[in-house]
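Trainee: Based on what follows, work out the 3D shape:
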Amino acid sequence: MHTKITSFSEADIEEASELLARRHQGDRIHEPALPERFSRPSEARLELEQTWKASTVNGMSAGGVVARQDGKMVGYLIGVPKINEMWGRSVWVEYAGHALDRSYSAELYRDLYAALSPTWVALGCLYHVTNIPASDQAAIDAWFNLSFGKEHVYGLRETAPASSFDVPIDPTLEIRRASPADLDISSQLDDVISLHQSRSPVYSIVTPYDREEVRQETLEQLENPEWKTWLALRNGQLVSTQVYLPAQPPRGIGNMVLPEKCSFLGFAATREEEQGQGIGRILTAHGLADDYATGYAFCFTDWRATNLLSSRMWMRQGWRPIAYRLTRRLDERVLWSHAKASPAPWLDKRFANE
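Mentor: Below you'll find the model as predicted:
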C-alpha cells in the first residue's frame, strides 16, 4: 500500500485526535496510572489543539504532516518552534504532537520526520526535540535511527505511608520543613545541581542568573502553603534539600502523563561531600510520606539521562519512566552546504563553485 504524506491542516485535527486517543489507550496498558480521560478523543483533542496552535509563533511556523494509506490517517507529526536563550533555535515535537496507528510500523516516524524537518532547517532551527511515551520501544528505536538520543526522563511513582519506607536512621540529622525564616539556609544549595550538570558526563550549560530575583522567588515559595521545602541539617548546616509542590504540566509534555492527586518533586540537592551517604533517600522517604498524608496519590519528577547520580537514584527510589525527551542537534554547516545548488549571495565563492 502506498503511503501519502501531506501537510497537516486544521481539518485534520478531529481524525488526529482519534489517533492520539488510541495511542494513549495503548500507553495505559503499560502504565495504568496515566489519566484515563485522554483515552477519549474529545479530551485528547484539547492537548492536540494546543500543540497545533503553538506550531506557529510570531508568524514562524514549524508546520505538521499527515500520513495516509487509502485515505485513512495512519500517522501525524507536528513541530513547535522555540527560540530562546536556553534552547537556542529549536523545534519541539511535543507529547501530543505525534501519533501512529500502531498496526503500522513505527518506521513511519522516520518518513514523517524526513518530510517535515526541512521546514525546520529552513527556519534555521537545528536543535530538534521529540517527547515520546517510554513504553513505545518501537517508536524509540525509530527515533534513535534518526540519530536522536535520550536526553531527559520523566518518571512517576506512588506516594506511600512512612511505615512502608525502609531507610536508615541517622540521629545526627534534623529533618524539618522550611519556613520563610529559613530563606538564607534553604538557598545554600542553589548552585549544586547546575554545577554538577555542567560537568562530565552531562555537560549542560550554566547561564548567568539574577541571584536577588531567585532569592525573591524562593521566599515566595516558602510562603506558599502548597510548596513544601524539606531540609536535612546536621549541626545547623544544610546538607540536603527537596521541594515538593502540586504537579504542573511539564514543558513539551502537557497533561497527558499527570494522574489526579499528583505532586511534583521539583528540586533535590545534596551537598557534594555528603552525596552517596543515603541522605537523599531519607529525605525522599520523608517527602513522599508527607505527600501521602496530605492526599497525594502519585509523585512526578524528571531528570537528565546523562546525570548518573539522579538517573540511578530516582529509579532505585521507585520512579518509573513514563516519557522521554529525545534530541538531535544538526551540524550548522548544513545551512550553507544545502545552498550549494543555488548559492546565496553571502556564500564564499569557493563553496558556491564546488
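
Trainee: going forward, measure contacts and count neighbours with C-alpha atoms only.
Mentor: Fine.

Trainee: for the stretch 251-354 of the chain, what spans make up the strands?
Mentor: 262-270, 298-304, 320-329 (DSSP state E, counting those that start in this stretch).

Trainee: Is it correct that residue 258 is in contact with residue 250?
Mentor: No. Applying CA atoms under 8 Å as the test, residue 258 and residue 250 come out as separate, 9.2 Å apart.

Trainee: Just name the most buried of the strands of the stretch 251-354 of the chain.
Mentor: Stretch with highest mean neighbour count among the strands of the stretch 251-354 of the chain: strand 298-304 (a mean of 23; mean count of other CA atoms under 10 Å).

Trainee: Please compute how far that strand lies from its chain's middle.
Mentor: 9 Å (CA atoms, centre = their mean, to the nearest Å).

Trainee: want to put them side by side, so please do this one too:
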Amino acid sequence: MTGAAAIENGELIGFLCAPPPHDRAFGTAAKGIFSPLHANGVTRKTGIDRARVMIRLYTYAAERWTALGTNYHALSVFAHDTETTNALFNLNFGRRCADAIFTSMEEPPPVIFTLRELDREEIPLVRELRIKLSDHLACSPCFMRTSEKELADRLSAAEKRGTRLFAAFDDYRTVAFIEVGDSGETYLTWNTGMKSICGAYCLPEYRGKGVMQALVCLAKKETRARYLGVDLETMNPAAAGFWRKQFTFYTSGLTRRVDEKI
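Mentor: The predicted model follows:
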C-alpha cells in the first residue's frame, strides 16, 4: 500500500491508500492506481473540515503516485458522502462508475416473453448479446474499445466462469440476459446474503417493455439473494438510466487522468 494519513493531536482523522500501480488502467494505455472503498476515508468528528482533509490527503498521495509513473488515479467512495465527492470533483475528478443495490421484490409488470435460467450447455445462447454489448460500449460516449483478441478472450472466460445466467426469449430469439455471481467490486458484496450482477444487456428494440425489470426480479428470486448488487459504468446513459430507476447507488467510482507530460 502507498498513500497518506492525516493525524491531528495524535489521532488518525483520515487516510488515503492504494495497492501498487497497474498497467492498462481501465483498458487504456495508461498506468493507474486505485484506492478501493475500504482504503480511504475521513472522520466525521465534529469540527473536522472533511473536504479540506481529503484535499490534503490526495495532494500528498498524488505527488507520490505520479512519481511512480501513474497517470490514472481512481478512488471508490460512498455515494452519499457529498463532502468527499465534491472535494474530489474540485480536484478534477469525474465519475466513471458506481455500485448499486436492489432490495425490492415488487411484482414486475407482465411480459409476453419467456424468462428462464440457462443450463450450462445453453450459455452460448447469450454470446451474440455479449458481442453487441461490447460494440455498444465501444461507441460514444463510452469509448470502451476492445480488440478482436481481447473480445475473444473475454467471451471464452465469461463462458467458463461459474455464474448463473437468466435470459429472455421472444419465440426462439434471445433478446436479453442478466448474469449473476457470488461477489462484486466492493467488500460489501462479500455479504453471504448478497449476489452481484456481473453482466447484462437487452436488445434496443426490446427496451422499455419490462424485460430487464422482470429478469432482475427472477434472478433475485431464483438465487434467493437478500440483496442484489450491480457495478455499472455511469458514462453508459442507457444502462445507468435503467439501474438508477431500479437500484439505489451506494458508491461512486471517481477517476482523474494526469497529464502524461508531468
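
Trainee: picking up where we left off before, who's more crowded, residue 258 and residue 250 of structure 1?
Mentor: residue 258 (22 against 16; other CA atoms under 10 Å).

Trainee: Which residues are in contact with the alignment partner in structure 2 of residue 111 of structure 1?
Mentor: Mapped onto structure 2 by TM-score structural alignment, residue 111 of structure 1 lines up with residue 56. For residue 56 of structure 2, the contact set (CA atoms under 8 Å, 6 or more residues apart in numbering) is empty.

Trainee: Quick check: buried residues in stretch 84-101 of structure 2?
Mentor: 84-85, 87-88, 93-101 (16 or more other CA atoms under 10 Å).

Trainee: Any idea how many residues pack against residue 82 of structure 1?
Mentor: 21.

Trainee: no no, residue 55 of structure 1
Mentor: For residue 55 of structure 1, using other CA under 10 Å, the count is 24.

Trainee: Helices of the stretch 1-150 of structure 1, start to end?
Mentor: Secondary structure of the stretch 1-150 of structure 1 by DSSP state H, counting those that start in this stretch: the helices cover 13-30, 41-54, 108-122, 137-144.

Trainee: Return the most buried member of those.
Mentor: helix 13-30 (a mean of 20).

Trainee: what's stretch 89-99 of structure 2 aligned against in structure 1?
Mentor: So stretch 89-99 of structure 2 sits over residues 144-154 in structure 1, by TM-score structural alignment.

Trainee: And for stretch 5-22 of structure 2?
Mentor: So stretch 5-22 of structure 2 sits over residues 66-83 in structure 1, by TM-score structural alignment.

Trainee: now the end-to-end length of that stretch.
Mentor: Across stretch 66-83 of structure 1, the terminal residues are separated by 25 Å (CA to CA, to the nearest Å).

Trainee: distance of the closest residue to residue 64 of structure 2 other than its chain neighbours from residue 38 of structure 2?
Mentor: Ranked by CA to CA, 6 or more residues apart in numbering and with sequence neighbours excluded, the top spatial neighbour of residue 64 of structure 2 is residue 3, at 7.6 Å. Distance of residue 3 of structure 2 to residue 38 of structure 2, computed by CA to CA: 13 Å.

Trainee: Between those two, which has more neighbouring residues?
Mentor: A count of neighbours by other CA under 10 Å puts residue 3 above the other of residue 3 of structure 2 and residue 38, at 20 against 15.

Trainee: ok now do the counterpart of residue 131 of structure 1 in structure 2, which residues does it touch?
Mentor: Aligned counterpart of residue 131 of structure 1 in structure 2: residue 76 (TM-score structural alignment). Applying CA under 8 Å, 6+ apart to residue 76 of structure 2 gives the contacts 34, 35, 36, 37, 251, 252, 253, 254.

Trainee: 6 Å instead?
Mentor: 36, 37, 252, 253 (CA atoms under 6 Å, 6 or more residues apart in numbering).
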